[in-house]
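Asker: with the input below, show me the fold.
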Amino acid sequence: MKSEIRKLSPEQHEEILRTLKARFEKYMNRHKELEWAKVQEKLETNTDKLWSLNEMERTGGEPDVIVHDKQTDEYVFYDCSAQSPKDRRSVCYDREALESRKKHKPQNNAIDMAADMGIEILTEEQYRELQGLGNFDTKTSSWVKTPDNIRKLGGAIFCDRRYDTVFVYHNGADSYYAARGFRGMLRV
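Answerer: Presented below is the predicted three-dimensional model:
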């Protein structure tokens, strides 16, 4: 995407900050030792990241701060919507999978969508970390970053929560379902 597209209007800028602050305050259990003022200061100096957070919000991800990485001095945001983000579902795993489909191609793929938004798809470890903060994907599932050895064989992995347990499954990378999307993360 072009850099001029990655700018928020002053109104969008204020709105996403209000939304993030309200969510931060509502879900303090996700980041007990963090202060909003410090998070906001980082966001104000990284407007490209604020654009990405707005994209996460716009597509239904409900991003929230999960942790402060002291080594890199970055705040880490994850999609925290109860179910896989609504406007990021019905996608296959990556471009190779999308191009390999002969019929009934989905509109997009998880890896390219994440890159276009300036975010990364969650890893299995990050997904499990998120699940430690609440019950997510109880009716949906989310693609997660697939190890190269699985992807080379045509597969991809996804996760969900059923029976109070986080499950990791596999599928052909070219598969897509109305209830499967992806969750992203962003470092600011």
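Asker: CA atoms for contacts and neighbours, from now on please.
Answerer: OK.
Asker: can you report how many residues neighbour residue 71?
Answerer: The local packing of residue 71 (other CA atoms under 10 Å) involves 6 other residues.
Asker: got a list of contacts for the lengthiest helix in the chain?
Answerer: Secondary structure of the chain per DSSP state H: the longest helix is helix 10-26. With contacts defined as CA atoms under 8 Å, 6 or more residues apart in numbering, helix 10-26 is touched by 36, 40, 50, 53, 54, 63, 64, 65.
Asker: and this one, so I can compare the two:
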Amino acid sequence: MAKSNSDSLKKELSPEECEALLRVLKERFENNMHRHKGFEWANVQAKLEAKPDKLWSLREMERTDGEPDVVAYGEETNDIIFCDCSQESPKGRRSVCYDREALESRKKHKPENNAIDMATAMGIELLTENQYRSLQKLQNFDMKTSSWVQTPSDIRELGGAIFCDYRYGHVFVYHNGAESYYGARGFRGSLRV
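Answerer: So this is what the prediction gives:
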């Protein structure tokens, strides 16, 4: 499903790309019903077809190895919520620092990008700590990697950022300098449709 970077710059999918993506999403949906009990694929597909910009964002999640899937329903907003469900933090989004300020603060060995800008460009949002914990109730993720999560402003103002992983049967929340980056740390995103 990987596409070149030039393909990812256009924010509209061709009919063939839409069809291919919907096939992948449907198969994942049907193979992981424990993530979305009570949902029907026909309803999900109808919502997706009505919002082609969301399909583009889902394709970006897929292109960066996020393996997006339906994980919740927003009753107040009538939204279906997709989240990255790759077993480990998405490979195409690792080795990034937290945000642009952190990236610009590095004098040497800058990473190629940062989590906040990447998520924004993809049309998704980093998970909050609570969303990350909810995702872990569906199945265990990040048992070898970790993922940046939305950082409270008071922590970020002091130069820090937070990330999570799952070890020893528990979700752990850690802190690091926002400018840090590691090959085993990326970020998970969510998308409301």
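Asker: returning to what we had before: kindly supply the PyMOL command isolating those of the contacts of helix 10-26 of structure 1 that are buried.
Answerer: This is how PyMOL selects the buried members of these, with burial counted by 16 or more other CA atoms under 10 Å:
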select buried, resi 50+53+54+63+64+65
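Asker: so which of the contacts of helix 10-26 of structure 1 sit within strands?
Answerer: Judged by DSSP state E, these include 63, 64, 65 as members of strands.
Asker: aligned partner of the first one in structure 2?
Answerer: Under the alignment defined by TM-score structural alignment, residue 63 of structure 1 is paired with residue 68 of structure 2.
Asker: distance check, the counterpart of residue 32 of structure 2 in structure 1 against residue 75 of structure 1.
Answerer: Under the alignment (TM-score structural alignment), residue 32 of structure 2 pairs with residue 27 of structure 1. Going from residue 27 of structure 1 to residue 75 of structure 1 by CA to CA, to the nearest Å gives 16 Å.
Asker: ok, the two, which is more surrounded?
Answerer: Set residue 27 of structure 1 next to residue 75 and count neighbours by other CA under 10 Å: residue 75 wins out with 20 against 13.
Asker: surely the more buried one forms part of a strand?
Answerer: Yes. Remark: residue 75 of structure 1 belongs to a strand, assigned using DSSP: H, G, I helix; E, B strand; the rest coil.
Asker: and it? What does it align with in structure 2?
Answerer: Residue 75 of structure 1 maps onto residue 80 in structure 2, by TM-score structural alignment.
Asker: run a quick neighbour tally on the residue nearest to that match when sequence neighbours are not counted.
Answerer: Leaving aside its sequence neighbours, residue 80 of structure 2 sits nearest to residue 73 (CA to CA, 6 or more residues apart in numbering; 4.7 Å). Neighbour count of residue 73 of structure 2, defined by other CA under 10 Å: 16.
Asker: quick check: residue 73 of structure 2 touching residue 83?
Answerer: No. Between residue 73 of structure 2 and residue 83 there is no contact under CA atoms under 8 Å: 11.5 Å.
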